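1. Below are the sequence and a predicted model for it; my questions follow.
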Amino acid sequence: MTALVAEGVFGRCVPPESKYAITTNLRGWDNAVKLRERDKGVMSQIVHIYPRFGPFQDVKLLFGALAGKLQLAEGLSLLAFTDPGVFQMIAKHVTSPHRREPIFSLEELQLHVVDVAGIRLYVVAFPAAKTSGVIGAWMNPGIGLSIRLSEYLLSQIDTFTLVKSVSITEAPPQGTFLPETADHAKLRERISGLLHRASVDPEKIRVTPDDIYLYPTGMAAIYTTHSQLVAHRPGTVIILGITFPSTIQLLFETSPHGYKHFGPVDSAGLDVFESWLWEEAAQGRDVTYVLVEFPSNPLLASIDLRRIQALSHKFGFFFVIDETVGSFANIDILPYCDLIVTSLAKTFSGYANVMGGSAALNPLAPRYGELRQLWDTHFHNEVFRGDAAVLLANSDSYLERTAVHNTNAGTMAAYLAARTRDLDPSSPILRVRYPTQMRDYNFFESFLRRPTEELPEPGSGCLLTVDFINTVAAKAFYEALQFYHGPHFGAPKTLVLCYVELVFNRNPEDAEYHRGYGLLRESVRISAGLEEAGDLVKTLEVALEAARKVASS
């Protein structure tokens, strides 16, 4: 066993180097805080990062070229999309009462429809000084242009044509969206096949490739699902447990009939939720849908899906599960909801060099006919052919990589769980969060797929979280830990991130609220990679010793 050493350049991707990389080498707790605050010193060093965080590399270059073609005045920036609905979406975003600063007026937006290489783009120009007030419309819905699409459009920029400049009250020209290829069809077939593979009960799986819908990101799958469901069945939108903060912000701001969050998802927490449902029903108020992550990131809680499904049938709401963390290589949960959404950029792709998402409808759900008609009516492809090709090629090794991720994460979780404070009073570790270490593991375990030759031991996925006794110990562990620091999970390299500090600690009131059900600042999230398990444990030993020293001082 050899302790690892994380090498690389700050702001560039985790090795191997790639212009399409979606990771960033963000070493240091304080640098994560600076990234959260969009510190200019840190931001200026960022070359690679998760594309939803903002326009970088070829996306940024394309936007510069479009600005030149449009002859935008100095001091203006722009964002471009393939969906004509973004004009109204951005107008609502920038004028939302939830925007703290800067304040926008609609007159400050310029809306242009352009064609490049036969692909129609919807361009929103705005004062660069007010970027912070608009960038959420790029980050949260996840429907921005991909790196590969931007690279292609940049190479074809000489075909630029201004179709029309419009006002916010005008309906823009129809979109061309993006053509589908054989790779799109093969991706749908692969996902459908994986949902059938080693099912707990094959009679409960009837999904076909036609029930699979592809999106440019996992957040785009959530955004589209949300938009379609709230229009179809007006009512309150519910999140149970924790989800990605972009999901929370998106649903909070774009649920016209209300949004509500329930943090605790144990039996007592679901009792509270059920009581609330009865109260709402008595007042004649509907719930549109309930969204859960299974298990949740970063708490790794496994909710009682069967109980939520029973409530959905009783009260008429749709039930949506984000199974990205558990991964449909490991778990078989489609029969227990109306649809699942997935970020294909994580373990499905596995090489941290492409974005993608999917939604899969459950043909055996009571209201499948409604949903299928809804999706078929409104769906348009926005996945670029180059991204579809990479997703397909990368996912060839999905099951093989999943086996390694399961082993490595499980090994690290077991090692750390054997050294928690309840077993060793001198330990800086308060608890380890990984499905096998959680009290609700019985729920997770009941959905594990059957063992097969391709995946002999379905497991609990690549993600774990370590809670420490205080922030000093957590920081000492983090700074000493020679895994790559930065966002993302499901990559070839093991990644670590002070996740709660980065994404939930900007607003003190929000941080205190989420802390109330277990989301601790003094925690570190680890995404297992494909290294040797023994080397990972040795690397943890070194960091744990550093945390012990400060805990005992």
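-> Everything's here; your move.
2. use CA for all of it now, contacts and neighbours both
-> Will do.
3. Was I right to think E531 contacts K493?
-> Yes. Using CA atoms under 8 Å, E531 is in contact with K493, at 6.9 Å.
4. More neighbours: which of the two?
-> For E531 versus K493, neighbours defined as other CA atoms under 10 Å are more numerous around K493 (21 against 15).
5. Contact partners for that one?
-> Applying CA atoms under 8 Å, 6 or more residues apart in numbering to K493 gives the contacts 14-15, 483-484, 528-531.
6. what do you get if the cut-off is 6 Å, keeping everything else the same?
-> G529 (CA atoms under 6 Å, 6 or more residues apart in numbering).
7. From G516, how far off is it?
-> 32 Å (CA to CA, to the nearest Å).
8. Which secondary structure elements does the longest strand seen in the chain sit against?
-> Counting by DSSP state E, the longest strand found in the chain is strand 119-127. On a contact count with 3 or more CA pairs under 6 Å, 6 or more residues apart in numbering; DSSP states H and E, strand 119-127 meets strand 76-81, strand 110-116.
9. let's bring in a second one:
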Amino acid sequence: MSATAGISQVALGGSVPPLTAHAISVSLPTWNDNVGYEKGEKRVVDAMVTGYPRFFIHRSIQKLARICEQKFGANGERCLLCPTRKVAEACRSYMIDRSAKAGSQVTVRLVQFFISPEGEKDCTNRSIELHIALFPGESFPFAKEFWQHTGLCISSRRAERCLSMLPEESPVSGSPTSPSLARPPTKPGNRHYSNKSLSWTPSTSPPLSQPPGSTSRSPAAPGENLSFDQTTYVEERYGRNLPLESAAFTKRALRRRIAGVLVRDTPSEWSTAGAQEAEVGPSTRGVESVTEDDVFLYPTGMSAIWSAHQLALGTRPTAKSICFGFPYTDTLKILEKWGPGCHFLGYGLDSDIDELEEILRRESADTTHPPALALFTEFPSNPLLRSADLPRLRALADKYDFLIVVDETIGNFVNVEVLPYADVVVSSLSKIFSGDANAMGGSLVLNPQGRHYAALKAHMAQTYEDVYFDEDAIYMERNSRDFQQRIEVVDGNTLAVCTLLRERSIVGGSTDAHTVVKDVFYPRWQTAEHYEKCRRPDGGYGGLFSITFTTTAASRAFFDALRCHKGPSLGTNFTLACPYTILAHFLELDWAAQYGVEEGLVRVSVGMEERQELLKIFEDALLAAEATVESQ
């Protein structure tokens, strides 16, 4: 069967990949579905059984939250479930601060809940500690903001483990509009900061399915209803997952893989990657002295970014941060809402560096504070795929003594070498490092050659706590074993698709009367000179691109005609598309447009499907877009 024939459209609201208990995307197959999602239309909201984890509370987490609210809450209180007391305290501080600024300070109380397997005498290793933030129900939007901005609350796998240890008769009664699920009245705001939760959760986890273009990782047939213990047995029996008791081994393997120190790291070498006797050597990350001890794991990519900002606030004198380039939305929110704020240079072009130099000169005249705390930039950026001139930014950081934090998620360290220019490199492991879209994770890497390394490392030694749930790490290690091989396939496919589309675009020189493509945003052509400075000798240009059209009608036609999975997220082994600006900036379309992020922009993450079939998918979608010219 061809790759194209194997791609079936997932129904609105279904999990992407399908039949995946912990899928990190949700199907929004048409342009109108995406608009309806942002507007909160009942037909869309009622159809959703899952969603991106920081924007949609997984059904297992909802179920556990209802139990906790009934057990510990009072007077209609709602709760947020946190993995540690430190995270719960950060949640409380954020809610108090934001509610006070909104005019009415909320009261938040914390409760510790220790859950252990029923009937077991010695259950220390299997017990789970929850820290519950309880607050008035109408204050839930502030809690949801913390959840989304920081990515630090509990994962769906942690929730399932907790539920498996609670007696079945635990009270979970209540209507679909119970206090834990009802949406309180709020002022209009970004739709991503509202509550989009549903009320049903399965008692068992459906088996993992094979997404189009990926290699089979689970022997379970679609539709099998395996229990949690059965699924765990199958994964371990067939050598796909390490045993649950191997979390330390697993995380060490992940940190070595990210540090680039494993001398042999192929899919066949996975059983020794985390062993004490594994052969390690100089790092391949561009700074040879990097070790696994310079790598820190987090439950999400956003929690790594939030922690990098907290690290800067904890080690450097107080000053504004710098957001360079148009970033993923929550990165900017973090820099604005924690600390003294930030300077936003949203184009990410050389002209912005000129403006940055003026800002730094002006701020350095005030000797009461340094000119800047830290500069955050993506390499390349999402969704315009622009790359900053990192050597020039590094020179400014050295001159004015601020940190540089680079998010390499889209470029990834197989393709680009950004660590030599950064003090800190962060990444969302949930994306192409995993590929399977069934596990969340993030990483933070310190540059041991950076001038502030000693202070940063000492602060991490004192403050870092491992909140990455063991089972999530085990799936992430399993998924990432063939990371480098998958990148090569994805890079080649994406370049081929982008070349096809650019040849039929205005920017590519097409003069055909039916031309509807304005531009194809891809590092091969966007700020290419800066990307090339950091591209590794054998590196490609990544798996993400964006495309703009001459009319909104063409954008809609192209998107609706694409025969691939459609939903949020990126870096999947299968092709995944979304109308990015609609999803990320629906209530601020004019603001986004002034930075070149047009309303009709379509973002595509290319997967591992067979190349000729993949090209046919995009050729057909392009023909549908071009047909809108004839119909006008």
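-> Received the coordinates, thanks. Quick caveat, the model's predicted, so the values are computed rather than measured.
10. need the helices and strands packed on strand 119-127 of structure 1 in CSV with mean neighbour count, can you?
-> Shown next, in CSV, are these (neighbours: other CA atoms under 10 Å):
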stretch, mean neighbour count
strand 76-81, 22
strand 110-116, 20
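11. Redo these as TSV? Include distance to H232 of structure 1.
-> Formatted as TSV, these follow (distance: least, CA to CA, whole Å):
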stretch	distance to H232 of structure 1
strand 76-81	24
strand 110-116	28
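12. And those strands: which comes nearest L374 of structure 1?
-> strand 76-81 (22.5 Å; CA to CA).
13. following the closest one, which helix or strand comes up?
-> Per DSSP states H and E, the first helix or strand lying C-terminal to strand 76-81 of structure 1 is helix 86-94.
14. How about residues contacting the helix or strand following the longest strand of structure 1?
-> Heading C-terminal from strand 119-127 of structure 1, the first helix or strand you meet, by DSSP H and E, is helix 136-139. Contacts to helix 136-139 of structure 1, defined as CA under 6 Å, 6+ apart, come from residues 52-53, 90, 144.
15. hmm, try it at 7 Å
-> Counting contacts by CA atoms under 7 Å, 6 or more residues apart in numbering, the residues outside helix 136-139 of structure 1 that touch it are 52-54, 90, 93, 144.
16. Burial check on A365 of structure 2, number of neighbours?
-> 11.
17. cool, and E17 of structure 1?
-> 12.
18. Please pull up the equivalent of it in structure 2.
-> Alignment note (TM-score structural alignment): E17 of structure 1 maps to L19 of structure 2.
19. that's a strand at its match, yeah?
-> No. Under DSSP: H, G, I helix; E, B strand; the rest coil, L19 of structure 2 sits outside any strand and is assigned coil.
20. Relative to Y347 of structure 2, how far out is it?
-> 40 Å.
21. Could you do H530 of structure 2 as well?
-> For H530 of structure 2 relative to Y347 of structure 2 (CA to CA), the value is 14 Å.
22. same deal with D33 of structure 2?
-> Following CA to CA, the distance that separates D33 of structure 2 from Y347 of structure 2 is 29 Å.
23. go on, C82 of structure 2?
-> 36 Å.
24. can you check F483 of structure 2 too?
-> Counting by CA to CA - F483 of structure 2 and Y347 of structure 2 are separated by 31 Å.
25. burial of the aligned partner of R449 of structure 1 in structure 2, as a residue count?
-> In structure 2, the residue matched to R449 of structure 1 (TM-score structural alignment) is R536. Residues near R536 of structure 2, counting by other CA under 10 Å, number 17.
26. before we move on, what about V542 of structure 1?
-> 16.
27. Around Y441 of structure 1, how many other residues sit close by?
-> Counted with other CA under 10 Å, Y441 of structure 1 comes out at 18.
28. nope, D97 of structure 2 is what I was after
-> 17.
29. Quick check: it is in a helix.
-> Yes. Assessed with three-state DSSP, D97 of structure 2 lies in a helix.
30. Where do the helices of the stretch 301-450 of structure 1 begin and end?
-> Taking DSSP state H, counting those that start in this stretch, the helices of the stretch 301-450 of structure 1 run over residues 305-315, 368-378, 385-394, 398-417, 441-445.
31. As a markdown table, those with distance to Y351 of structure 1 would be great.
-> Converted to a markdown table, these look like this (distance: least, CA to CA, whole Å):
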| stretch | distance to Y351 of structure 1 |
| --- | --- |
| helix 305-315 | 30 |
| helix 368-378 | 29 |
| helix 385-394 | 7 |
| helix 398-417 | 10 |
| helix 441-445 | 26 |
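32. which of those helices sits most buried?
-> helix 398-417 (a mean of 21; mean count of other CA atoms under 10 Å).
33. quick check: it aligns to which part of structure 2?
-> The aligned range for helix 398-417 of structure 1 is 483-502, by TM-score structural alignment.
34. what's next to that stretch, contact-wise?
-> 414, 433, 508, 520, 540-543, 606-608, 611, 615.
35. do stretch 223-232 of structure 1 as well
-> 141, 288.
36. The same query, at a cut-off of 6 Å, please.
-> With CA under 6 Å, 6+ apart, stretch 223-232 of structure 1 has contacts from P141.
37. Ok, stretch 5-13 of structure 1 next?
-> So stretch 5-13 of structure 1 is contacted by 23-26, 45-48, 482-484 (CA under 6 Å, 6+ apart).
38. So which bits of it are buried?
-> 6, 8, 10-13 (16 or more other CA atoms under 10 Å).
39. now, which of the residues you listed lie within strands?
-> Among these, DSSP E puts none in strands.
40. Turn these into JSON lines, including distance to A125 of structure 1.
-> Formatted as JSON lines, the buried residues of stretch 5-13 of structure 1 follow (distance: CA to CA, whole Å):
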{"residue": "A6", "distance to A125 of structure 1": "40"}
{"residue": "G8", "distance to A125 of structure 1": "36"}
{"residue": "F10", "distance to A125 of structure 1": "31"}
{"residue": "G11", "distance to A125 of structure 1": "27"}
{"residue": "R12", "distance to A125 of structure 1": "28"}
{"residue": "C13", "distance to A125 of structure 1": "29"}
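41. Go through the residues you listed and say which is closest to L391 of structure 1.
-> Using CA to CA, C13 is the member of the buried residues of stretch 5-13 of structure 1 that sits closest to L391 of structure 1, with 18.9 Å.
42. For P84 of structure 1, see how far away that closest one is.
-> Taken as CA to CA, the span from C13 of structure 1 to P84 of structure 1 is 32 Å.
43. and what of I248 of structure 1?
-> 24 Å.
44. Between the two, tell me which one has more neighbours.
-> P84 (20 against 17).
45. Show me what that one aligns to in structure 2.
-> P84 of structure 1 maps onto R85 in structure 2, by TM-score structural alignment.
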